[in-house]
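Student: can you look at this prediction? I've put the sequence above it.
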Amino acid sequence: MMADPKKDSPSDREPVPQDRLSAKQYEKALTRLHIELVKLQEWVIHTGAKVCIIFEGRDGAGKGGTIKAITDRVSPRVFRVVALPAPTDREKTQMYVQRYLPHLPAAGEIVIFDRSWYNRAGVERVMGFCTKEQVETFLKDVPMVEHAISDSGVILLKYWLEVSQKEQTRRLEARIKDQRKVWKLSKMDLLSYSRWYDYSRARDDMFHATDTDFAPWYVAQSNNKRRVRLNIIHHLLSSIPYQPLPRERVKLPKRQKPGNYREPDHTFRFIPDVF
């Protein structure tokens, strides 16, 4: 069932003001969620489940920080993050979604796409990297692709992070001023920043064509970074039917005795204590 973009468009709703979430409250809640993510990881490995999570949104919406919060305490061999670069000349001649398909999860894996095949519906459309016909073909075909992905046993979750104009401006300006964040700001980010309503139209068309019963879009208001991270992690945990597995109590074994071992008579190159 398709969503009605006119009835339920994120642009039509102002974020509801929320009480400030302190760092202590955030860390406490995040710790509880991290414990559950570890349980999810164990369940995925044990059952051979396949999970694919897609994150989309404007530049500065908070995708990277949310993904980092999800993956901070789990194994990168189970939680794989995929952030593909621009397509090569060869990839440009392939079926559009072809270069994404090899990255889909196998049994016992959770794959997180930091931007995905929906680049065609977003940045490629807005920046003129593809034709109108190519976008229309993509929006018509992608529900069939996602239906096939779901039919193969993959749990597919799609998240759109919605940030306001004011907050996006604040975050991008912070990237300009902070030397630790300058790498996050590209010429493409600056160009896309100026095309807010082109992105809004692209987003609305994308929702209308690809918000389906088997692969719905979930919109998360992301003006508050701490809250959106917690809310998304809670939602994805509630969307996957994982069960905690029984664990044996772990106890460290005794270390062996040194026997005839002696520390070598050697001068090691220790790094200096600077801090």
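Tutor: Ah, there it is.
Student: contacts and neighbour counts: CA atoms only from here.
Tutor: OK.
Student: select the longest helix from the chain.
Tutor: helix 23-47 (DSSP state H).
Student: buried residues, it. List them.
Tutor: 30, 33-34, 36-44 (16 or more other Cα atoms under 10 Å).
Student: list the buried residues of stretch 199-218.
Tutor: Result for stretch 199-218 [16+ other Cα under 10 Å]: buried residues 199-200, 202-212, 214-217.
Student: so which of the residues you listed are in strands?
Tutor: W217 (DSSP state E).
Student: how close does R175 sit to V163?
Tutor: 16 Å (Cα to Cα, to the nearest Å).
Student: which one's more surrounded, the two?
Tutor: Taking neighbours as other Cα atoms under 10 Å, R175 and V163 compare with V163 leading, 24 against 17.
Student: chain center to stretch 126-140, what's the gap?
Tutor: Centroid separation for stretch 126-140 versus its chain: 23 Å, with Cα atoms, centre = their mean, to the nearest Å.
Student: putting a second one here so we can go through both:
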Amino acid sequence: MDTDETSRAVELEIDGKKRVFDIDDPKLPDWVDDHAFTSGDYPYKKKLNKHEYKDTLEALQIELVKVQTWLGETGKRVISVFEGRDAAGKGGSIGATRAYMNPRSARIVALPKPTETERGQWYYQRYVDHFPTSGEFVMFDRSWYNRAGVEPVMGFCTPEQHAQFLEETPNFERMPVKAGIHLFKFWLNIGREMQLERFHDRRHSKLKAWKLSPMDIASLNKWDDYTQMRDLMLKETHTEHAPWTVVRANDKRRARINVIRTILNELPYAGKDKGAIGDIDDDIVGMGVEALRS
């Protein structure tokens, strides 16, 4: 529902109620503000204490430096895929992971839309080109899983291409794993009101405005479509050799800590300090689509 020809106000149905959300209105609606943090059945009522977060994160980042040393000495390789809805916190989680690692061998891959040449290639080809060489840790800020979410929802691929992707991806991912690459796949999950709050924050921040794209605006009333594609993706591509780790991410602090803990727990690096790593929060982290059905 548009209020006039220039307004970007949209009518949304949330929990059976009709809501109007105008991202250009500088005042965040109370129905968003009041429910954002606990939306999506988030198990906590407030953010992790700032000082606890900083101390815990620093200890984990020290462990990540050890990981990078181990990678350099052994030639091992790591791929970490970060997926989630728009504004789920992918970039922040990547930033916290890479903050004190040497950028020469800890790379971030965030690809733009494919070129005409890339559209004519094998679908996975442009992603494989960025896979790690000996000693590298590569983080994908979105990945080949564009074809499981954004593309089918927004009409950028055919239903046949989408179905083919879901069928072929488990076998595709088996190849780097069999070659010895450690592969992590993270789905950062946020509630609907939390996404709206973050979109609104981006729209009205001079520092973050670049993060809000026309695609984000177009997706406002496609929440259910994205949910359907997310669940199908997790169901079809969660495998023993390449499992999905689902992280509830309404609180960015808890999400970042648990992402890093997951990586550290799985890697057999030298000098691992299990006490510094701490325990995974089972209220935040789960595996596969079943993690979203609690």
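Tutor: Here it is on my side, so go on. Remember, it's a predicted structure, so these values are computed and weren't measured experimentally.
Student: between the buried residues of helix 23-47 of structure 1, which is nearest D114 of structure 1?
Tutor: Using Cα to Cα, L37 is the member of the buried residues of helix 23-47 of structure 1 that sits closest to D114 of structure 1, with 18.5 Å.
Student: what's near enough to touch that closest one?
Tutor: 70, 74, 237 (Cα atoms under 8 Å, 6 or more residues apart in numbering).
Student: what's the match for it in structure 2?
Tutor: Alignment note (TM-score structural alignment): L37 of structure 1 maps to L64 of structure 2.
Student: kindly provide the distance from its match to W70 of structure 2.
Tutor: Distance of L64 of structure 2 to W70 of structure 2, given as Cα to Cα: 10 Å.
Student: just G180 of structure 2 next, same as before
Tutor: 15 Å.
Student: center of structure 2 - which residue?
Tutor: Centroid-nearest residue in structure 2, with Cα atoms, centre = their mean: E83, separated by 3.0 Å.
Student: quick one: map it onto structure 1.
Tutor: By TM-score structural alignment, E83 of structure 2 lines up with E56 in structure 1.
Student: kindly report the same for L264 of structure 2.
Tutor: Aligned partner of L264 of structure 2 by TM-score structural alignment: L237.
Student: ok, average deviation of whatever helix or strand its match lives in from structure 2?
Tutor: According to DSSP states H and E, L237 of structure 1 maps onto helix 225-238. Taken against structure 2, helix 225-238 of structure 1 registers an average deviation of 0.7 Å after superposition, with mean Cα distance after the TM-score superposition for structure 1.
Student: so which elements touch that helix?
Tutor: With contacts taken as 3 or more Cα pairs under 8 Å, 6 or more residues apart in numbering; DSSP states H and E, helix 225-238 of structure 1 sits against helix 23-47, helix 63-71, strand 217-221.
Student: pick out whichever of the contacts of L37 of structure 1 sits closest to K140 of structure 1.
Tutor: L237 (30.0 Å).
Student: and that closest one, how many neighbours?
Tutor: 16.
Student: quick one: contacts for it?
Tutor: Shown in contact with L237 of structure 1 (Cα under 8 Å, 6+ apart): 36-37, 40.
Student: related to what we said a few turns ago, switch the helices and strands packed on helix 225-238 of structure 1 over to TSV; also include distance to R13 of structure 1.
Tutor: Shown next, in TSV, are those (distance: least, Cα to Cα, whole Å):
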stretch	distance to R13 of structure 1
helix 23-47	25
helix 63-71	20
strand 217-221	10
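Student: rewinding a little: the residue nearest to the centre of structure 2 should be in a helix, yeah?
Tutor: No. Assessed by DSSP: H, G, I helix; E, B strand; the rest coil, E83 of structure 2 does not belong to a helix; its assignment is strand.
Student: which parts of structure 2 are helices?
Tutor: Under DSSP H, structure 2 gives helices at 30-33, 50-74, 90-98, 116-119, 125-128, 150-154, 159-178, 192-203, 214-218, 223-237, 252-266, 274-277.
Student: distance-wise, check the residue nearest to the centre of structure 2 relative to R142 of structure 2.
Tutor: E83 of structure 2 is 5 Å from R142 of structure 2, where distance means Cα to Cα.
Student: not counting its neighbours along the chain, what's nearest E146 of structure 1?
Tutor: Leaving aside its sequence neighbours, E146 of structure 1 sits nearest to A215 (Cα to Cα, 6 or more residues apart in numbering; 6.9 Å).
Student: residue in structure 2 matching the one you found?
Tutor: By TM-score structural alignment, A215 of structure 1 lines up with A242.
Student: pretty sure its match sits against F172.
Tutor: No. With contact defined as Cα atoms under 8 Å, A242 of structure 2 does not count as touching F172 (10.2 Å).
Student: wait, G180 of structure 2 touches T74, no?
Tutor: No. G180 of structure 2 lies out of contact with T74 (Cα under 8 Å); the separation is 11.7 Å.
Student: count of neighbours near R19 of structure 2?
Tutor: 15.
Student: what sits closest to it if chain neighbours are left out?
Tutor: Nearest one to R19 of structure 2, counting by Cα to Cα, 6+ apart, is L12 at 5.1 Å.
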